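Novice: next one to model:
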Amino acid sequence: MQCPILREETDSEELSIEEEIEMCKSWKNDEDKLTFIILSKELYDKNKDEVGAMIGDINGFVHSDSIELSVMIAEKDYRKQGCAKEALKLMIKYCQIVLNFNNFFAIINDNNIKSIKLFNQLNFTITEKIEVFKQIKLSNNHIKIEDKLELNYYETNNKT
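Specialist: This is a model prediction of the structure:
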């Protein structure tokens, strides 16, 4: 990740390509980590190139009774378009249906207002302030999110 602002917002470190590859390999084999790449349908339909259509990623970190969520839209042109919200809805539904989890949380830098608002839109509320790291924890307070969420793009455009 080259963008310093994006690294700060996501609390990420700059890694070399070799370090990124090693991290991806280790995550692939770790049952407690879920990572999905977010593609732009528009870009994919245009070129049929998955790599060229990548705009971000979404992660789930499995804990004993909950899943920590994080999402990043790296491509600036695709921010504020609903992509992160839709990816979160899909990840939540996946975790509920496939993994049988209904409790989710996110830990976000306290100055990342856009992410806080995003999770608020999905009925997450602040449950903890982590002063030493200048972060907050948002949780869904055990709400069954699948009953509250409607998927926009995926369900309406992928009828087979």
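Novice: okay, CA-based contacts and neighbour counts for the rest of this
Specialist: Noted.
Novice: point to the residue nearest the middle of the chain.
Specialist: Centroid-nearest residue in the chain, with Cα atoms, centre = their mean: residue 71, separated by 2.3 Å.
Novice: now it: which helix or strand?
Specialist: When elements are defined using DSSP states H and E, residue 71 is found to belong to strand 67-73.
Novice: longest helix in this protein, by number of residues?
Specialist: Of all segments of type helix in the chain, defined using DSSP state H, the longest is helix 83-97.
Novice: for comparison, sequence B:
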Amino acid sequence: MRINQNTVLQGQRVTLVPYTSAHVPRYHEWMQSEELQRLTASEPLSLEQEYEMQRSWRDDADKCTFIVLDTQRWSGQAGADEDCMVGDVNLFLTDAEDPTLGEIEIMIAEPSYRGRGFGKEATLMMMSYELVALFTWASFELQTSVTTHLLR
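Specialist: Have a look, this model is predicted:
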């Protein structure tokens, strides 16, 4: 979803950044795990297919994806996000007629980060982002559409 392409959300444990092509190699590495494939009901993809998937997620009007970073590692280093990646969080808008309905999926891919509150914080941050940013955006889109229709 392009609405979050320049958005960074920082919490105590996690920082959420837009899923970019720079994240694909690490994400692809995670998704080679049979355990993660089973837990996420995913099929293995080639690296090129993973890049295509990242582009489609970025352009999808109904899906908002962030990579979950370890805030402590991310804020204390000058390196790339990829070194701090622990998972991803996605929001799917499930009803085109009602922009308030959505589904959140969370994956903490790094086993050492599971059960430590990273998934909980990422989920709460995504819910807050949905309520504030996306709902406002959806309401604006709806109002603009209605206004445009009324002005015709």
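Novice: other SSEs contacting the strand holding residue 71 of structure 1?
Specialist: Judged by 3 or more Cα pairs under 8 Å, 6 or more residues apart in numbering; DSSP states H and E, strand 67-73 of structure 1 is in contact with strand 54-62, helix 83-97, strand 104-109.
Novice: ok, which of these comes nearest residue 154 of structure 1?
Specialist: Taking Cα to Cα as the criterion, residue 154 of structure 1 comes closest to helix 83-97 out of those, the separation being 8.3 Å.
Novice: give me the mean distance between the closest one and structure 2.
Specialist: Comparison of helix 83-97 of structure 1 with structure 2 after fitting gives an average deviation of 0.5 Å (mean Cα distance after the TM-score superposition for structure 1).
Novice: please state the offset of that helix from the chain centre?
Specialist: With Cα atoms, centre = their mean, to the nearest Å as the basis, helix 83-97 of structure 1 stands 8 Å off its chain's centre.
Novice: whereabouts in structure 2 does it align?
Specialist: Here helix 83-97 of structure 1 aligns to structure 2 at residues 118-132, judged by TM-score structural alignment.
Novice: how about stretch 32-47 of structure 2, aligned to which bit of structure 1?
Specialist: Residues 2-17 of structure 1 are where stretch 32-47 of structure 2 aligns, with TM-score structural alignment as the criterion.
Novice: run the chain-centre distance for the matching stretch.
Specialist: When C-alpha coordinates are averaged (Cα atoms, centre = their mean), stretch 2-17 of structure 1 and its chain have centres 15 Å apart.
Novice: that stretch spans what distance, first to last residue?
Specialist: 11 Å (Cα to Cα, to the nearest Å).
Novice: which residues of structure 1 fall in helices?
Specialist: 4-10, 17-28, 41-47, 83-97, 113-121, 153-157.
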